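Visitor: The following comprises the amino acid sequence and a computationally predicted model.
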Amino acid sequence: MTKTLFPDGLVGVIFDCDGVMIDSRDANREYYNRILAYLGMPAMTSEQECYAFMATARQALCRILPPHLHACLEQTANAAVNYARDIVPLLRLQPGFLEFIERLHAGGLRMAIATNRVDRGLQTVLDFFALPPYFDPVVTASNAAPKPSPEGTRMICKAWGVAPCRTLFVGDSEHDKTAALGADVVFAAFNGDGLQGHITVLNFVELAQALAGAL
């Protein structure tokens, strides 16, 4: 499979953060539901929850909160919940992620992150899990158009000086898939609940097996 997908070889891997590097679904649900409870509103619907998991925090809050609060989203969220104290401890590193990136690093492959978190939110994750400094560049909603725009994916390929066809994007959502395919990058659908990609896997053990010829 890898020779077919990467006839010129695999040079770098781009990771989405939430749902790929970390398991944050419970944490995200708790974060937004605390804000809604603070405002006396009902918990998110399943549709709102799915959207919030893919979107930027601002996009999610605009979706679930009434328009008169859109001018003060950050202030409202900060008043409702202490993210570092109440939410970050709920985050979990995806099983096998550390072993996988160590294998990539040992093989000389480059790594980057493309997330819809803002700079501060992603740095909180990197610091909390004390992840190694393998990821460069790190593209967030603070420095590129959020996914599904392919802008961030293109930025990474340009920074690496690598053809998109020699790059893999690992994501778990349609936003990730669109961001990858829009930049002509090979897409690996990771634990995506029916999401399909050039490679479709449930976990990092399966991903390592799928890429065995390229690692």
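Guide: Looks like it came in fine.

Visitor: Please count neighbours and contacts with C-alpha atoms only from this point.
Guide: OK.

Visitor: So what's the gap between the top helix by length along the chain and the chain middle?
Guide: Counting residues, the longest helix found in the chain (DSSP state H) is helix 25-38. Relative to its parent chain, helix 25-38 has a centroid offset of 18 Å by Cα atoms, centre = their mean, to the nearest Å.

Visitor: Any chance you could list what contacts that helix?
Guide: 18-19, 42-44, 49, 52-53, 61, 65, 76-77, 80-81, 83, 87-88, 90-91 (Cα atoms under 8 Å, 6 or more residues apart in numbering).

Visitor: Can you give me the distance of residue 87 to residue 98?
Guide: Remark: distance between residue 87 and residue 98 (Cα to Cα, to the nearest Å) = 22 Å.

Visitor: follow-up on the earlier one: mind giving me the PyMOL command for buried ones among the contacts of helix 25-38?
Guide: Here is the PyMOL command that picks out the buried ones among the contacts of helix 25-38, judged by 16 or more other Cα atoms under 10 Å:
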select buried, resi 18+19+43+44+49+52+53+61+65+76+77+80+81+87+88+91
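
Visitor: And the strands in the chain?
Guide: Listed in chain order, the strands of the chain (DSSP state E) span 12-15, 22-23, 92-93, 110-114, 135-139, 167-171, 186-190, 199-201.

Visitor: Show me what the last one is in contact with.
Guide: Applying Cα under 8 Å, 6+ apart, the external contacts of strand 199-201 come out as 187, 188, 189, 190, 191, 207, 210.

Visitor: how many neighbours does the fourth one have?
Guide: When you say that, I think you mean residue 190. 26 (other Cα atoms under 10 Å).

Visitor: ok, now residue 149?
Guide: Neighbours around residue 149, by other Cα under 10 Å: 17.

Visitor: Not counting its neighbours along the chain, what's nearest it?
Guide: Of all residues not flanking residue 149 in the chain, residue 179 sits nearest, at 5.3 Å (Cα to Cα, 6 or more residues apart in numbering).

Visitor: you'd agree that neighbour is up against residue 147?
Guide: Yes - the pair residue 179 / residue 147 is scored as a contact, 5.8 Å apart, by Cα atoms under 8 Å.

Visitor: thinking again about what came up before, among the strands of the chain, which is nearest residue 157?
Guide: Residue 157 lies closest to strand 167-171 among the strands of the chain, at 7.6 Å (Cα to Cα).

Visitor: put this beside the first:
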Amino acid sequence: MSNAFDLLVFDWDGTLMDSTGTIALSIQRAFVDVGLPEPTDTQARFVIGYGLTEAMAYLAPGADAPTIARVVEAYRHYYLAQDQSLVLYEGVREWLPRLREAGYPLAVATGKSRVGLDRVLAHTGLGELFEVTRTADEAFSKPHPAMLEYILDYMDVAPERALMVGDTTHDLQLAINAGTRSAAMTYGAHPLADMLPLSPLAHFDDFPALARWLLEA
């Protein structure tokens, strides 16, 4: 029996790794350090999934490029002090290999940088599970379709045969822009109410529920 999809593409932060709280707090501290108004938690969580420079520029639309660069560096200082202590969501380590063993090719499309993604893949030991990964500094930031289109082309998979799995409206809009289907994870950065208008195929409150759905499809 064939699988429901020929490719599963995962966001990283807020989908596979429990990092959204740390990211949001690091953004807030960075803005305070640079002397800019501190974003609310909701505002900081909204930009998770964007490339780092794009995220900071969105939150400080009147700031010039040197100021944004200072915010980015301050953010990195706070985030890197904690990233080795971040953990995968419950079930991710157990179920990702099962999905691959069931014949699902796996990929990652993330707002992280290449250096950041490679570091966390090495730290978690999950790198060998993914056929291809794409980061925000290798393509336009989400929700531009470029990073997902690259993955589809690399894997030679038609858009309608791929599923984008993410926890933000940016992930779901990325899927729409690239012509793929999507699944929403409700435990990450954006509330389900914001994601439902983007018509995900399904939504899940934990990773094992997603995996079981895929294996039973």
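Guide: Noted; the coordinates are in hand. Just so we're clear, the structure is a prediction, and the values are computed from it rather than from any experiment.

Visitor: if we can go back for a sec, tell me roughly how far the longest helix of structure 1 lies from structure 2 on average.
Guide: Helix 25-38 of structure 1 differs from its equivalent in structure 2 by a mean of 1.7 Å after superposition (mean Cα distance after the TM-score superposition for structure 1).

Visitor: Tell me the residues of structure 2 aligned with that helix.
Guide: Mapping helix 25-38 of structure 1 onto structure 2 (TM-score structural alignment) gives residues 20-33.

Visitor: all helices for structure 2, in order.
Guide: Using DSSP H, helices in structure 2 cover 20-34, 41-46, 52-59, 65-80, 92-101, 114-124, 146-155, 169-178, 192-195, 207-216.

Visitor: And residue 173 of structure 1? What does it align with in structure 2?
Guide: Taking TM-score structural alignment, the alignment pairs residue 173 of structure 1 with residue 168 from structure 2.

Visitor: If you could redo that for residue 155 of structure 1, that was the one I meant.
Guide: Here residue 155 of structure 1 is matched to residue 150 in structure 2, going by TM-score structural alignment.

Visitor: Can you name the residues that contact its match?
Guide: Residue 150 of structure 2 is in contact with residue 134, counting by Cα under 8 Å, 6+ apart.

Visitor: Kindly state which residue of structure 2 is aligned to residue 187 of structure 1.
Guide: Per TM-score structural alignment, residue 187 of structure 1 is aligned with residue 182.

Visitor: burial of that match, as a residue count?
Guide: 26.

Visitor: separation between the residue nearest to residue 149 of structure 1 and residue 77 of structure 1?
Guide: According to Cα to Cα, residue 179 of structure 1 and residue 77 of structure 1 sit 28 Å apart.

Visitor: Residue 134 of structure 1 too?
Guide: As judged by Cα to Cα, residue 134 of structure 1 and residue 77 of structure 1 stand 31 Å apart.

Visitor: Residue 139 of structure 1 now?
Guide: According to Cα to Cα, residue 139 of structure 1 stands 23 Å off from residue 77 of structure 1.

Visitor: give me the number of residues near residue 198 of structure 1?
Guide: 13.

Visitor: how about it, what does it touch?
Guide: Listed by Cα under 8 Å, 6+ apart, the contact partners of residue 198 of structure 1 are 5, 186, 187, 188, 189.

Visitor: Isn't the last one up against residue 204?
Guide: No - between residue 189 of structure 1 and residue 204 there is no contact, the gap being 11.2 Å when judged by Cα under 8 Å.

Visitor: of the strands of structure 1, which approaches residue 71 of structure 1 most closely?
Guide: Of all the strands of structure 1, strand 135-139 sits nearest to residue 71 of structure 1, with 25.5 Å by Cα to Cα.

Visitor: Would you check that residue 133 of structure 2 makes contact with residue 154?
Guide: No - using Cα under 8 Å, residue 133 of structure 2 is not in contact with residue 154, being 10.1 Å away.

Visitor: With neighbour numbers in mind, choose between the two.
Guide: For residue 133 of structure 2 versus residue 154, neighbours defined as other Cα under 10 Å are more numerous around residue 133 (21 against 11).

Visitor: aligned partner of the more buried one in structure 1?
Guide: Using TM-score structural alignment, residue 133 of structure 2 pairs with residue 138 in structure 1.

Visitor: Return the residues in contact with that match.
Guide: If you count contacts by Cα under 8 Å, 6+ apart, residue 138 of structure 1 has them with 112, 113, 114.

Visitor: Turn these into JSON lines, columns for neighbour count.
Guide: Output for those, formatted as JSON lines (neighbours: other Cα atoms under 10 Å):
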{"residue": "112", "neighbour count": "21"}
{"residue": "113", "neighbour count": "24"}
{"residue": "114", "neighbour count": "29"}
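
Visitor: Please list which of those are preserved in structure 2.
Guide: Here is what carries over to structure 2 from those, by both residues aligned by TM-score structural alignment, their matches' Cα atoms under 8 Å: 112, 113, 114.

Visitor: wait, doesn't the last one sit right on residue 136?
Guide: To tie it back to what came earlier, the one meant is residue 114 of structure 1. No - look at residue 114 of structure 1 against residue 136 with Cα under 8 Å: they stay out of range, at 10.2 Å.

Visitor: for the helices of structure 2, which one ends up most surrounded?
Guide: helix 169-178 (a mean of 24; mean count of other Cα atoms under 10 Å).
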